[in-house]
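K.L.:
Show me the folded form of this:
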Amino acid sequence: MITTRLRQIALLLFAMAISFIAFFQMFERTTGGFPQNYAILLGVIGVMILAAWALIIKFQPYASQSIMPCVILLNGIGTTMIARIDQSAGTSVAFKQLLWQATALVLASALIVCMRDYRILRRFSYVSMVVGLLLLLSPMVPGLGVDINGASVWIRVPGGTIQPAEFAKLFLAFFFAAYLFDHRDQLAVGGKKILGLQLPRIKDLGPIIIIWGVSMGVLVMQHDLGTSLMFFAMFVAMLYVATGRKSWIVIGLIAFAAGAVLAASIFNHVGSRVEAWLQPFSNEQYNKDYGGSWQIVTGIFGLASGGMVGTGLGQGHPGLTTYGNSDFIYTSLGEEIGLTGLLGVLVLYLIIIASGFITAMKIKDGFGKLLASGLVFTMAFQVFTVVGGVTLVIPLTGMTLPYMAAGGSSLVANYILAALLVVISNSANKPEPSTDLSETFQYEALAALRDHELKERGNR
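P.N.:
Okay, the predicted model is just below:
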């Protein structure tokens, strides 16, 4: 046990050391010194990270220990790049991001301490649904919602704005897991077979039609392709885990493809993103005043200039790309740490995702299996859409890269997601109480003998 704990703390210290070295190198190259305010705040966060690890050891002793070190390292690399862009833009986004990280650590630690049994979430499934929908629709409340760059996905809070959809995905994941766990048998019953696929019964299509309608409603009213795609994909993935039927995936893909094609032909902002994706290097798309491909092309040129090993932290020009610290942080990193560094970043995400799926496979509780797989698939899908969008694999969706991109609501929500995975993995890895068969047989024999003696006495 001591050796295991030493390996665990070594992983965490390694992640913290890499993050600190990245900050130190970047500041030395850009400012010639380490700013005192950053040094103090980084020290405080380092203590908070160690405290969070100690709480995991005490309250979730069997939890996966590979999740939090990867989260910390991804967060450190992302914040370093945000601070790097601050130097060229004259902003202070990175310092605010570190404050958000401190807030996220506090909330994640509280969840780790207080949530001994994740199954309590199942009791509040419909409450979670209501809260999730209210959060999702809150940006459309007059006076509360804020329209930024044509998307109405933010709300005003004291000191700035937050994106409530990041928290809505957690509450809707709770509801989806509980609903599908309760109705998995009905949904697994198949209908007619067409082209080798066992299609579901017509009466069982209701849930997917409702979620499709909600997703399209979000796309129409908030002009947010990424959020609508994420919610629909999460539900379809959890539906497949609950039933094991590939037909649900096929139906989900066809339904969303039809909705996306319809949206692209009706709404200008969706059509513009598709056109910029199909013809990014054309003069017409590149020189458009709004909705063109200038941002995508600039990001790709930044990626190309990084090559295999990058220009080095503090020696590139990531600030040239619009929103290089949020939507396009992946290309900003590619310029300064190169393809090798980007592959390392994807490996860190892969470790978190693999840990989540291993937890889902190991845990015996059906609700926990659905919740873990839904949460980790949401993260995996978000990484794919962001990386795919900035590398021209798919159209841009406007989503943020988990743990790395600037944005307090995304950072806090994803830390809570990681904490939930830690709690569920603790239940999955907890050893079952062993039963000594010899003691059991001996106890049963003594009980039988005593019963026999009592009967004999009664007969006398």
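
K.L.:
going forward, measure contacts and count neighbours with C-alpha atoms only.
P.N.:
Will do.

K.L.:
for the stretch 301-450 of the chain, what spans make up the helices?
P.N.:
Per DSSP state H, counting those that start in this stretch, the stretch 301-450 of the chain carries helices over the ranges 329-362, 366-390, 408-429, 437-459.

K.L.:
Which among the ones you listed is found nearest to L401?
P.N.:
Shortest distance between L401 and the helices of the stretch 301-450 of the chain, using C-alpha to C-alpha, is found for helix 366-390: 5.9 Å.

K.L.:
now the other sequence, so there's something to compare against:
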Amino acid sequence: MSKDNAPATLPPVKRRNAELVMLGVALAVTVSAFGASGLALDGSLPVGMFGYGIGFIAITIGTHVALRFIAPYADPLILPLAVFLTGLGLAMVWRLNQGDGDHAGAGMQLIWAAVGMLLCLGVLFFLKEPRVLQRYPYLFALAAIVLMMLPILPVIGIERFGARRWIGFGGFTLQPSEFAKIALVLFLSAYLVLKRDVLSLASRQIKVFGFRVFDVPRLRDMAPMVVAWMLAIMLLVVSTDLGTSLLMFGTFLAMIYVATQRSSWVIIGVSMFLGGATIAYFLFSHVQLRVMIWLNTFDPEIADNEGWQLVQGLYAMAEGGLLGTGLGAGRPDQNFAADSDLILVSFGEELGLAGLMVIVMAIFLLVERGLRVALASREMFVKLLATGLSFIFAFQVFVVLGGVTRLIPLTGMTTPLMSAGGSSIMASWIMIGLLLRLSDNARKPAPQAIQDEGATQVISR
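P.N.:
Below is the predicted model of the structure:
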């Protein structure tokens, strides 16, 4: 073929074999983590290692095989990264449960991981065209508001550790905010597509010394910002859930900036949130307590009482140093919520700064692949949806690491795909399913290209 007749771009490839190789590496790391933990704890391989390992390998390979048929052009890195993070989370939950004598916890976590992967496949199977979700923006908005408000109800709402984030029924507990964030991103993606041109308009420019700093939007277009601000502050005040409040409002700001490309929305939004949080600080005692723990962590009275969890987490990471104590050789099980809110602290103690950075890099590589999906997509709704889902992963890690390192006040927030708990891992795998579907649609060739490729294969034979 001459250079003049050469195709301008390489044809899309499925890359499922490359995905399988990377899945093998992720599964090997998971099984090795189980084995290393058992050897450090009692000098022998854990009895349940093969059961957990075979179970996790089976559901992973099943997901991979299904992906070959229902989303063959999906990004080949997303599933291995999700499996890598989930597998490490399973290994750490098992290791922590051995320390406190709760041997059923790891089994339940494996079940929740399997349910999450099934939900991921359900999204891939039933959602062939993501743009159909664009038709129901206000339905998703209603779902997000209802889910966020459920824990506040007096009958089913449950308060734990000073925050109302759970609902309980029939002996089971659920954290609705984990699913509310997905509904919120779906609403924002659809709404911002409809209102993008209007929100991009500016009424006047703000200048300093003759230089334009930013453009101020029209007052009548501020309604979405005001509503988002009110919801965030209401979550902060009523449920005392600073983490979810920050996550929701931060995601909103990121998405509105991507849609409009106007920094003025971000500046105004951050100013509103800080102003509302300041007012809440002076009006509500539980907000004052969070800030007091943050600012005076090592005060003897605070360190021995309300700030004990944060202090123990800081000492645990310091104990880990650069390379850590080794899986199973530390004492992370002595920390409160070591397998959920502080699971990254547990990894920091036993794998050190180096191991923790590997985990953080894997999470942000997952975020990068999500943003790559947004760049490759042609429809604005799909771009915003992929961006919003990616920012949720990034913001969650920021809230967790920012809290345990005293960058922001410590608040309860799970690490996606890793923390113990059914709500968190199921919601995370639903988002993985959405990213896989979006990437498959963005990467697969047009119908005419598929026909031409098939004809070429027939001729070559």
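
K.L.:
right, and the helices of the stretch 301-450 of the first structure - which one's nearest T80 of the first structure?
P.N.:
Ranking the helices of the stretch 301-450 of the first structure by their distance to T80 of the first structure (criterion: C-alpha to C-alpha) puts helix 329-362 first, at 9.6 Å.

K.L.:
what about that closest one, how far off from the second structure?
P.N.:
Helix 329-362 of the first structure differs from its equivalent in the second structure by a mean of 0.7 Å after superposition (mean C-alpha distance after the TM-score superposition for the first structure).

K.L.:
Buried residues of that helix, list them for me.
P.N.:
Using 16 or more other C-alpha atoms under 10 Å as the test for burial, helix 329-362 of the first structure gives 329-339, 341-342, 345, 348-349, 352-360.

K.L.:
Then stretch 23-35 of the second structure?
P.N.:
Going by neighbour count (16+ other C-alpha under 10 Å), the buried part of stretch 23-35 of the second structure is 23-24, 26-27, 29-35.

K.L.:
again with stretch 98-111 of the first structure
P.N.:
Those would be 98, 100-109, 111, for stretch 98-111 of the first structure by 16+ other C-alpha under 10 Å.

K.L.:
Check the offset of that stretch from the chain's centre.
P.N.:
16 Å (C-alpha atoms, centre = their mean, to the nearest Å).

K.L.:
next one: stretch 331-350 of the first structure
P.N.:
Stretch 331-350 of the first structure sits 18 Å away from the centroid of its parent chain (C-alpha atoms, centre = their mean).

K.L.:
What of stretch 188-197 of the first structure?
P.N.:
Distance, stretch centre to chain centre, for stretch 188-197 of the first structure: 32 Å (C-alpha atoms, centre = their mean).

K.L.:
L133 of the first structure pairs with which position in the second structure?
P.N.:
In the second structure, L133 of the first structure lines up with I145, judged by TM-score structural alignment.

K.L.:
Can you tell me the element that match falls in?
P.N.:
helix 137-149 (DSSP states H and E).

K.L.:
Give the buried residues for that helix.
P.N.:
Buried residues in helix 137-149 of the second structure (16+ other C-alpha under 10 Å): 137, 140-141, 143-145, 147-149.

K.L.:
how about the next helix or strand after that helix, aligned to which bit of the first structure?
P.N.:
Moving toward the C-terminus from helix 137-149 of the second structure, the next helix or strand (DSSP H and E) is strand 157-160. Counting by TM-score structural alignment, strand 157-160 of the second structure falls onto residues 145-148 of the first structure.
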